[in-house]
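Participant: Here's a sequence, model it:
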Amino acid sequence: MLLDGHEWQAYFSDFKRSAFRLEVHQTYTMPAEASTVRDFLAGAPRPADFNASWHRTIRDHAAAGRTMTRAKVVRRPLTPYSRYLFEWCIPGNVAAGEDYQVVDVTERPDHDLPEQDFWLFDESVVVHLNYRPDGTQINRELLQDPDLATYLGWRDLALESGVPFSAYRT
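Facilitator: Predicted structure coming up:
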């Protein structure tokens, strides 16, 4: 089942305990980010209110005792998009309360993590985020009867292999 619009957004307001994201691509080409990525690459300063609504979402969940965790797989040298994430996006997410882990696989080509981005909500709902090779999102797919042990294992492996964003040095 493909998710879009309000139906997709509801997963971020309705989860009860936890939301985990595995990010494996090195570049994402998201139309909503095009102007801010362009500004970052041009050397512009980050706007003071950058990602404010997302940060409010993270803070609200943290205040209610719900966790938001992300594991970002990286390879050095970082792509321009990954540098944008590291300099403009992730610091605000972490300050708002998101647990952001970096999994550097530069020297570990056999890392046993999938090449598939996904969200895992409440350890029971899996949504694949499908992308073209250039990082353009194709769709978001709610999996019916996923093998939860596999996704929980990938989550645990990513978290065990990662380091907190604040400790990662590029």
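Participant: all contacts plus neighbour counts: C-alpha atoms, from now on.
Facilitator: Noted.
Participant: Which of the helices or strands spans residue 103?
Facilitator: strand 99-104 (DSSP states H and E).
Participant: Ok, residue 119 next?
Facilitator: Judged by DSSP H and E, residue 119 forms part of strand 117-121.
Participant: after that strand, next one along is what?
Facilitator: strand 125-131.
Participant: And the strand holding residue 103, what does it pack against?
Facilitator: With contacts defined as 3 or more Cα pairs under 8 Å, 6 or more residues apart in numbering; DSSP states H and E, strand 99-104 has these neighbours: strand 67-74, helix 90-96, helix 148-161, strand 163-164.
Participant: got the buried residues for the longest one?
Facilitator: What it means is helix 148-161. Of all the residues in helix 148-161, those buried under the rule 16 or more other Cα atoms under 10 Å are 151, 154, 155, 157, 158, 159, 161.
Participant: and the angle for that helix with strand 67-74?
Facilitator: Angle, helix 148-161 to strand 67-74, by axes from the mean of the first three to the mean of the last three Cα atoms, to 10 degrees: 70 degrees.
Participant: picking that back up, of all pairs in the buried residues of helix 148-161, which one is the farthest apart?
Facilitator: 151 and 161 (15.2 Å; Cα to Cα).
Participant: next up, for comparison:
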Amino acid sequence: MLLDGEAWQAKFHDFQSEAWRLETLPAYNVSQEEDQIRAFMAGERIDPHAYSNEYTEDLKRLRREGKSKGRVHIVTRPLSDYLRFEFMYYRPHAWAGEDIRIMDVTDRDNPLAGVQDFWMFDRAEVILMNYEVDGTQINREVHEGDVSPFLEYQRIALAESVPFEEYVKGLDL
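Facilitator: Presented below is the predicted three-dimensional model:
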């Protein structure tokens, strides 16, 4: 079953304890970000200390409610322009309460090679994120089978990654 619109948005309002994502691509082709990416490439940066939007406010609300939202992004160096852009927003998102971790597989085997992007809600429901090679989203698909492999992917990703702030220390982004 494909998931879109209000049904997709409801996943982020209805989960009870945890929403978690595995990101595997070096770039996502998101039309809503085109202007922001152009500005970033032209040298514009946000002030992470002053940055606030609907997403950061929602992260703070989730934390107040005792819920967690997190992700692990698998990367290789050199970081793509898109990742450098995305990292600019990761800092205020992490400060607002999202557990963002980075799994750098530049000089080692990727234990999650071949695993596609997914969201997992309450460690019980998995939504597969299907993308074209260029990072353009095709669709979101409710996984109908056993979620235990995804729990193992999450375990591996968490064990093999480091917190975002630790990863970016000393990096010239």
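Participant: ok, back up a step: residue 20 of the first structure: which of the buried residues of helix 148-161 of the first structure is nearest?
Facilitator: Nearest to residue 20 of the first structure among the buried residues of helix 148-161 of the first structure, with distances taken as Cα to Cα, is residue 155, at 7.6 Å.
Participant: In this structure that closest one contacts residue 19, no?
Facilitator: No - using Cα atoms under 8 Å, residue 155 of the first structure is not in contact with residue 19, being 10.9 Å away.
Participant: So for the second structure, the centremost residue is which one?
Facilitator: In the second structure, the C-alpha nearest the mean C-alpha coordinate belongs to residue 71, at 4.7 Å (Cα atoms, centre = their mean).
Participant: how about the nearest residue to that residue, chain neighbours excluded?
Facilitator: residue 21 (4.5 Å; Cα to Cα, 6 or more residues apart in numbering).
Participant: How about residue 128 of the first structure?
Facilitator: Here the nearest residue to residue 128 of the first structure in space, its sequence neighbours aside, is residue 118; by Cα to Cα, 6+ apart that works out to 4.4 Å.
Participant: Against residue 80 of the first structure, how distant is the one you found?
Facilitator: The spacing between residue 118 of the first structure and residue 80 of the first structure, counted by Cα to Cα, to the nearest Å, is 22 Å.
Participant: Give me the more crowded residue out of these two.
Facilitator: residue 118 (22 against 14; other Cα atoms under 10 Å).
Participant: List the residues that contact the more buried one.
Facilitator: By Cα atoms under 8 Å, 6 or more residues apart in numbering, the residues touching residue 118 of the first structure are 21, 22, 23, 126, 127, 128, 129.
Participant: Tell me the counterpart of residue 31 of the first structure in the second structure.
Facilitator: Residue 31 of the first structure maps onto residue 31 in the second structure, with residues paired by TM-score structural alignment.
Participant: Which residue is most remote from the mean position of the second structure?
Facilitator: residue 42 (24.2 Å).
Participant: Mean distance of the strand holding residue 119 of the first structure to its aligned residues in the second structure, please.
Facilitator: Compared with the second structure after the fit, strand 117-121 of the first structure shows a mean deviation of 0.3 Å (mean Cα distance after the TM-score superposition for the first structure).
Participant: Buried by neighbour count: which residues of that strand qualify?
Facilitator: 117, 118, 119, 120, 121.
Participant: Okay, buried residues for the host helix or strand of residue 9 of the second structure please.
Facilitator: Following DSSP H and E, one finds residue 9 of the second structure within helix 5-14. Going by neighbour count (16+ other Cα under 10 Å), the buried part of helix 5-14 of the second structure is residue 11.
Participant: what comes into contact with that helix?
Facilitator: Residues contacting helix 5-14 of the second structure (Cα under 8 Å, 6+ apart): 19, 121.
Participant: That helix vs the first structure, average offset?
Facilitator: Helix 5-14 of the second structure sits 0.7 Å off on average (mean Cα distance after the TM-score superposition for the first structure).
Participant: by contact count, what packs against the helix or strand just after that helix?
Facilitator: As assigned by DSSP H and E, the chain's next helix or strand after helix 5-14 of the second structure is strand 18-23. Contact partners of strand 18-23 of the second structure among helices and strands, from 3+ Cα pairs under 8 Å, 6+ apart: strand 68-75, strand 118-121.
Participant: what's the spacing between the match of residue 31 of the first structure and residue 44 of the second structure?
Facilitator: Noted for residue 31 of the second structure: a distance of 19 Å to residue 44 of the second structure, by Cα to Cα.
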